[in-house]
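Trainee: Following is a predicted model, sequence given first.
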Amino acid sequence: MTTVPHMEQEPLRAKAAAELERARARSSALTDALDDDELVRQHSPLMSPLIWDLAHIGNQEELWLVRDVGGLPAVRSDIDELYDAFKHSRASRPALPLLKPGEARQYVDQVRRKTMDVVDRVPLSGRGLVENAFAFGMLVQHEQQHDETMLITHQTRKGPAVLYAPEPPRAEKTVLPQEVLVPDGPFTMGTSTEPWALDNERPAHQVRVDAFFMDTAPVTCGQYQEFISDGGYDRPELWTGSGWEHRTKANLRAPLYWRRDGDRWLRDCFGVVGPVREAEPVVHVSFHEAQAYARWAGKRLPTEAEWEKAARFDPESGRSRRFPWGDEDPGPRQANLGQRHLRPAEVGSYPAGASPLGIQQLIGDVWEWVDTDFHGYPGFTAFPYREYSEVFFGPDYKMLRGGCFGTDAAACRGTFRNWDYPIRRQIFAGFRCARTPGGGELG
């Protein structure tokens, strides 16, 4: 990491403070929307009680920013074990002696006051944890990731809607090509320069990718309904062995939160039930379902390297961009991020966010499953702790790229990597397909 001159530290402090406050406003909105009974309830065994997430956010901030970076005495060292995500599974957390909602709010407020003092005074140089305000950026991303997790918990809860947001923009009335050819050749994957990039995104390295076709847009609900209607869930030849075993055991028949109503499908979206919108990207499907659909369509899922090349590579300059549209941060014209809306936007809604090759909505709307196991890049170094990435490396997890409507821009880049078990469906995940060119297609 490059040492930041003293004169350039003040803008970094201002950015860190603003991003911390923006994340906290979202955390507060997600928890203030429910009463105490709902905050302490476990709405799904796959998710923590919302009040655990809130106190965990504060505890991690205390550990890293107050105690480590700031060198200040502990605020509540007695609760460290309660909010250690590695010591207690999500299913077991409701039985713990957790802080009550009022206590949790008081705790995170107390920690935040100390954090803002640390932001104002700590030198942003001298060690990797503080260069470029990295530790503050890491905790901003941690809080925003838990905010997305809390948004998922809101989706799992039963009861009337408590969250509200405007509808996403409508798609322009243009016909998009079904797929785009991504040329063969090397590109730069990962990053060594993004100041707040996490360890699994580093370092930048060259990867050669053979030519392939990538879908211009994510698979839509309407397209997925065709898969269902054609018996996709009843055809074992479309599924891998592990995928078919899980489909049978879990009795999968449609995306999570879909239900049949006569001759139409309905979807529950944060407590509001309405017809499935055919032009929206399908969401709440597992890796196994995505893979089965791709086989049904005569295609496959892209690899992680293919996805990132499609999202970042500029054939004209030969360089990798930060985002499909360029190097500037995402705004409301480029991508559906940050919980501005509570659902994916129709495909074709963000032409300003397209890649140089014309591929759309690679950032935002839905996380996209890719067919790659979680691994470190060549030269990977765990920083600042192994438990963020390294302990998850291996074949148990599949990668997800691009963020979703509930992902904040602070935790979403063209290099950002997410991962989960291939059976998971409660996350805001969809997919798009790719395929290898057939004989004669490349001339």
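Mentor: Perfect, thanks for sending it.

Trainee: Only C-alpha atoms from now on, for both contacts and neighbour counts.
Mentor: OK.

Trainee: and the closest residue to T220 other than its chain neighbours, what does it touch?
Mentor: Of all residues not flanking T220 in the chain, P281 sits nearest, at 4.0 Å (Cα to Cα, 6 or more residues apart in numbering). Counting by Cα atoms under 8 Å, 6 or more residues apart in numbering, P281 touches P218, V219, T220, C221, P344, A345, E346, V347, D365, V366, G430.

Trainee: Now E306: which helix or strand?
Mentor: Under the criterion of DSSP states H and E, E306 resides in helix 304-312.

Trainee: helices or strands up against the helix or strand that that helix is followed by?
Mentor: Scanning forward in sequence from helix 304-312 by DSSP H and E, the next helix or strand is strand 367-374. Under the contact criterion of 3 or more Cα pairs under 8 Å, 6 or more residues apart in numbering; DSSP states H and E, strand 367-374 touches helix 287-296, helix 304-312, strand 394-401, strand 429-430.

Trainee: With mean neighbour count added, can I get the ones you listed in a markdown table?
Mentor: As requested, the helices and strands packed on strand 367-374 are exported to a markdown table (neighbours: other Cα atoms under 10 Å):
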| stretch | mean neighbour count |
| --- | --- |
| helix 287-296 | 24 |
| helix 304-312 | 25 |
| strand 394-401 | 19 |
| strand 429-430 | 27 |
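
Trainee: Of these, which is nearest P186?
Mentor: helix 304-312 (8.9 Å; Cα to Cα).

Trainee: here comes the other one, which I'd like you to weigh against the first:
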Amino acid sequence: MAATEATLAGTKTYNAATEHAGMSLVDRYRAVRAFTERLTDGLAPEDMVVQSMPDVSPTKWHLAHTSWFFERFVLMEHLPGYRPLEKTYLYLFNSYYQQAGERHCRDQRGYISRPTVAQVMEYRRHVDESMVRLLESIDGEPESSLSRLVTLGLHHEQQHQELMLTDIKHVFSVNPLRPVYRGEASVNESMGTRPMEWVSFEAGVYAIGHDGPDFAYDNEEPRHRQFVEAFQLADRLVTNGEYLEFMEDGGYRRPELWLSLGWDAVQTRGWMEPFYWERRDDAWMMFTLSGMRPVRLDEPVCHLSYFEADAFARWAGARLPTEAEWEVAAAGVTIGGNFVDDGRLHPAVAPAEPGLRQLYGDVWEWTSSAYAPYPGFRTAPGAVGEYNGKFMCNQYVLRGGSCATSRSHIRPTYRNFFPADATWQFTGVRLARGVEHGSAR
């Protein structure tokens, strides 16, 4: 399988069929909001108010903040006569939108015992009633600026659905009882993972970024030309077993494999294994949303920082792909895989099929690309313009989605981003290498 030189229109061949295709905006709104609340099934109110570290937000806060987004940016601006249920919520549940007013401290969200979970659910109902009334009044205007704003709000909520899962996983992980969020989905017994193979792509000028009528975040635009050298991409994700080989070869004790800041993190934080792994007697265990269980060697390794992914790639004689390489490889690949919709909530063993596998779902794939604006990028005016652009510093791009991502939320041009030391997301590794006399550079 080889890529050919592309024109600006040449890479727009993906098939992104989703469960929301053909639905009206009001029905999509109902579906997304309902799914958020289904993610709380089985949680007690006590579970939903804990903040286990500054980067983690309580479940209750996510439920409120996603409602705040619609209230602040849609209802207060576009529904005449709308009255907030409680004006102090505008302060409590703002996240980082400076132009939208004052905010409560991010690392103190766990201090907010009031409003209660029941009151936050009442807040959601208040917002939903007004939103449905507004959306029914604009039915049939899918291309209006208001419809586009609501669509942004729905994708914003889907991002927080993923954060709800990764955050409650962290909350439960620090509880000595190691609670179970959801029972483990059925797992097919594996006969082992096929050896990693390489898929080649030709050098050329490729079109990178989003263009067209479908939704995308502003950081995915504008579409632009980029020259990409010939490269090879691994046909699947790196597994726990392969990462364990790195560990057993002294990977966490060899400074020559690490970036300087990464080695500093290893030393100061005591990193010796992936986040959520624990050594018990003679076996490796891991914490999952289904509780503690043995590490399965053929599943994709996850919860790695950029530093760990980069060190592993160097140890393996390869490197991380650039985000442009990843997008070139994704052109023409149907979006499918292990998403939150499937209910597994954990990376799955690679399917036994030819070609690129696990490109979507399972784990977000670290790239070597710093999160930066595309040529010609302009931040939108107003508070909504703060959504992505102001974070384009000191972060790395990840691609492909994870087992906690909604299938209808992902696309080939999607640019996720996190700091290099972040580990609490479902993040993993796909290897790449340059092509020079048939070997890695």
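Mentor: Structure's in. What do you need? Owing to the predicted nature of the structure, the values given are computational and were not obtained by experimental measurement.

Trainee: And the residue nearest to T220 of the first structure, what's its match in the second structure?
Mentor: Matched to the second structure by TM-score structural alignment, P281 of the first structure sits across from P300.

Trainee: What is the burial count for H78 of the second structure?
Mentor: Look at H78 of the second structure: counted by other Cα atoms under 10 Å, it has 13 neighbours.

Trainee: between the helices and strands packed on strand 367-374 of the first structure, which one is nearest to D84 of the first structure?
Mentor: Comparison of these against D84 of the first structure by Cα to Cα identifies strand 394-401 as nearest, at 21.2 Å.

Trainee: which residues touch E148 of the first structure?
Mentor: G406, T407.

Trainee: Please, which helix or strand holds it?
Mentor: E148 of the first structure belongs to helix 134-156, assigned by DSSP H and E.

Trainee: check the fit of the helix or strand following that helix onto the second structure and give the mean distance.
Mentor: For helix 134-156 of the first structure, the succeeding helix or strand toward the C-terminus, using DSSP H and E, is strand 179-182. Once fitted to the second structure, strand 179-182 of the first structure is off its aligned match by 1.3 Å on average (mean Cα distance after the TM-score superposition for the first structure).

Trainee: Just tell me the aligned range of strand 179-182 of the first structure in the second structure.
Mentor: Taken onto the second structure by TM-score structural alignment, strand 179-182 of the first structure occupies residues 198-201 there.

Trainee: Can you report how many residues neighbour the counterpart of L252 of the first structure in the second structure?
Mentor: Correspondence of L252 of the first structure to the second structure, assessed by TM-score structural alignment: W271. Counted with other Cα under 10 Å, residues neighbouring W271 of the second structure total 16.

Trainee: Q108 of the second structure too?
Mentor: Using other Cα under 10 Å, Q108 of the second structure is surrounded by 12 other residues.

Trainee: three-state assignment of it?
Mentor: helix (DSSP: H, G, I helix; E, B strand; the rest coil).

Trainee: how about it, what does it touch?
Mentor: P54.

Trainee: do you know how far it is from V56 of the second structure?
Mentor: Distance of Q108 of the second structure to V56 of the second structure, computed by Cα to Cα, to the nearest Å: 10 Å.

Trainee: what's near enough to touch the counterpart of A230 of the second structure in the first structure?
Mentor: Aligned by TM-score structural alignment, A230 of the second structure pairs with A211 of the first structure. Contact partners of A211 of the first structure, counting by Cα under 8 Å, 6+ apart, are L181, V182, P183, D184, G185, T436, P437.

Trainee: Can you find the partner of L337 of the first structure in the second structure?
Mentor: Counting by TM-score structural alignment, which is the criterion used here, L337 of the first structure corresponds to F339 in the second structure.

Trainee: Next, count neighbours for A165 of the first structure.
Mentor: A165 of the first structure has 10 neighbours, counted by other Cα under 10 Å.

Trainee: The one 5 residues further on now?
Mentor: Using other Cα under 10 Å, R170 of the first structure has 14 neighbouring residues.

Trainee: That one contacts P351, correct?
Mentor: No: counting by Cα atoms under 8 Å, R170 of the first structure stays clear of P351, with 11.3 Å between them.

Trainee: distance of S406 of the second structure from D341 of the second structure?
Mentor: Taking Cα to Cα, one finds S406 of the second structure at 6 Å from D341 of the second structure.

Trainee: V32 of the second structure against L154, yeah?
Mentor: Yes: between V32 of the second structure and L154 a contact is recorded at 6.7 Å, counting by Cα under 8 Å.
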